[in-house]
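Peer 1: Structure for the following, please:
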Amino acid sequence: MKTIILGLLLTVAAPLVSAEYSRTYIESHPLNTVSVNGIEMAYRIVGEEPDSPKVVIIMGLGGSNLVWGDTLVKGLEEGGYELLMFDNRDVGGSTRFDDWGQPTLWLQLIKQKIGLPVNAPYTLDDMAADTVALMDELGYEDAHIIGTSMGGMIAQVVAAQYPQRTRSLVSIMSSTGARHLPWPTRKAEGNLRELAVGDAAAERDAMMRARGFFPDSMPRQLMAIFKSGDRSEDVASIQASTLVLHGVDDTLVPPPHGVHTAELIVGSEFVLLEDMGHNMPDNVMPELIARMRGHMDKVEAAADAGGQ
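Peer 2: This is a model prediction of the structure:
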């Protein structure tokens, strides 16, 4: 069981860390730090323009803001949107929780499976509150909230608990955490089992760090997901216009997770993308950007029409 969880953690980043990507454009924007919600949060603003509609993008498990890559960031900015991107708590330039230590993964998984409380230094609710506190600090009245994987879960919490701050929601390769949904496939666990020890593990760890991931934080953030449990009731309360994107080939968070999310949110749009697993590959990126921009453009057009 410990091997399964280690494989899961590695698989989260595997499709991304091995890919060539650029982050030069992202890094050309200063990384600032501000105190919010009892922690320090590191953030960047791209395409800053007072009159532009705002977008908040939330990265997944163990990933810093750099993991988004230049292609997606430029693509959204070119649509006329101002982007707020940041490091979740426990990652990158934001407050780290290394002093809390590492959870005993196999024990916490057993507890989660039988419904006992899981030990975690924070929850998805805390991370959603961080997001909204940062918006407050920066004067964002509302924003289109986009999240991928764990970031999609955080985005769902923001949309459910802070509806007045959510202009729209885009949930990418994410989940409601419902207990009936399928676990990662054996393929997702087995692909990297041989990398769990020795030199291969060290090499993969170095690749992850170079790509903008923080492996030491990933087990703690996984516990935050487990501790938050089934969020179906919250997700079903979401009123914001919602786009749910998922990959046909996602073996880590299989497509039924995205289907369930869309089924719960009244009026949401669900798009299942070919050639996409638990990643955002180069060949699919143009469609991802077009889908997101099209979704947000519709919301903006409706808001403009309503204001006339």
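
Peer 1: Please make it C-alpha for all contacts and neighbour counts, starting now.
Peer 2: OK.

Peer 1: Was I right to think L76 contacts I289?
Peer 2: Yes: L76 sits in contact with I289 when judged by C-alpha atoms under 8 Å, with a separation of 6.6 Å.

Peer 1: compare with the first, here's sequence two:
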Amino acid sequence: MSVVQPRLSRAEVIEASATVQRHYYADGRPWEEAWVREAAGVAYDRGYAPDGLPRQWAALLRAPDRLERLRGLALPTVIMHGREDTSLHWRAAVEMATAIEGAELRVYAGMGHMLPEELWPDVVTAVTRNARA
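Peer 2: Predicted coordinates:
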């Protein structure tokens, strides 16, 4: 049974996003509140879909384990994860990197679920190197 999510105003969505996203940043990392608020406003303007997040979460909870399907893959792969991510433990990234032959693993100390701006250059370098491979 699906529950219809209440429609919120743009300001309410921005405020809720800032409240929730704050918890995705690791302790000690700069809280990029202005950027989060701006991104929430852009996302709202692009297409507000209040049922999207609950549907995504429900799909994630129902999804079968796919780790075994990764074993035996041999393709350019870079896996990035925050050591302090409270949404998904960093050991999941290690398991995925171990399963995919030749995968590059980058676990960032001090990073939570959000990718802090100071790591963007490193991420761009890793993704570019992976794409060229």
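
Peer 1: Next, the TM-score between them, please.
Peer 2: Here the superposed chains carry a TM-score of 0.64, computed using TM-score structural alignment, normalised by the length of structure 2; 105 aligned residues with a C-alpha RMSD of 3.0 Å.

Peer 1: now the strands: where do they sit in structure 1?
Peer 2: Assigned by DSSP state E, the strands in structure 1 fall at 32-36, 39-46, 54-58, 82-86, 143-148, 166-172, 242-247, 269-273.

Peer 1: Next, format the ones you listed as a markdown table and append distance to I110 of structure 1 and mean neighbour count.
Peer 2: Below are the strands of structure 1 laid out as a markdown table (distance: least, C-alpha to C-alpha, whole Å; neighbours: other C-alpha atoms under 10 Å):
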| stretch | distance to I110 of structure 1 | mean neighbour count |
| --- | --- | --- |
| strand 32-36 | 34 | 15 |
| strand 39-46 | 30 | 21 |
| strand 54-58 | 29 | 25 |
| strand 82-86 | 32 | 25 |
| strand 143-148 | 26 | 25 |
| strand 166-172 | 28 | 26 |
| strand 242-247 | 28 | 26 |
| strand 269-273 | 32 | 17 |
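
Peer 1: export those strands to a markdown table and tack on distance to A19 of structure 1?
Peer 2: Putting the strands of structure 1 into a markdown table (distance: least, C-alpha to C-alpha, whole Å) gives the following:
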| stretch | distance to A19 of structure 1 |
| --- | --- |
| strand 32-36 | 27 |
| strand 39-46 | 23 |
| strand 54-58 | 20 |
| strand 82-86 | 21 |
| strand 143-148 | 17 |
| strand 166-172 | 19 |
| strand 242-247 | 17 |
| strand 269-273 | 19 |
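
Peer 1: tally of neighbours for the residue nearest to L16 of structure 1 when sequence neighbours are not counted?
Peer 2: Leaving aside its sequence neighbours, L16 of structure 1 sits nearest to N279 (C-alpha to C-alpha, 6 or more residues apart in numbering; 6.5 Å). Residues near N279 of structure 1, counting by other C-alpha atoms under 10 Å, number 22.

Peer 1: Same check on H113 of structure 2?
Peer 2: H113 of structure 2 - counted by other C-alpha under 10 Å - has 20 other residues nearby.

Peer 1: That one touches H89, doesn't it?
Peer 2: No: if you go by C-alpha under 8 Å, H113 of structure 2 and H89 don't touch, sitting 9.7 Å apart.

Peer 1: so where is stretch 111-127 of structure 1 in structure 2?
Peer 2: For stretch 111-127 of structure 1, there is no aligned range in structure 2, judged by TM-score structural alignment.

Peer 1: what distance separates the start and the end of that stretch?
Peer 2: With C-alpha to C-alpha, to the nearest Å as the measure, the ends of stretch 111-127 of structure 1 fall 22 Å from one another.
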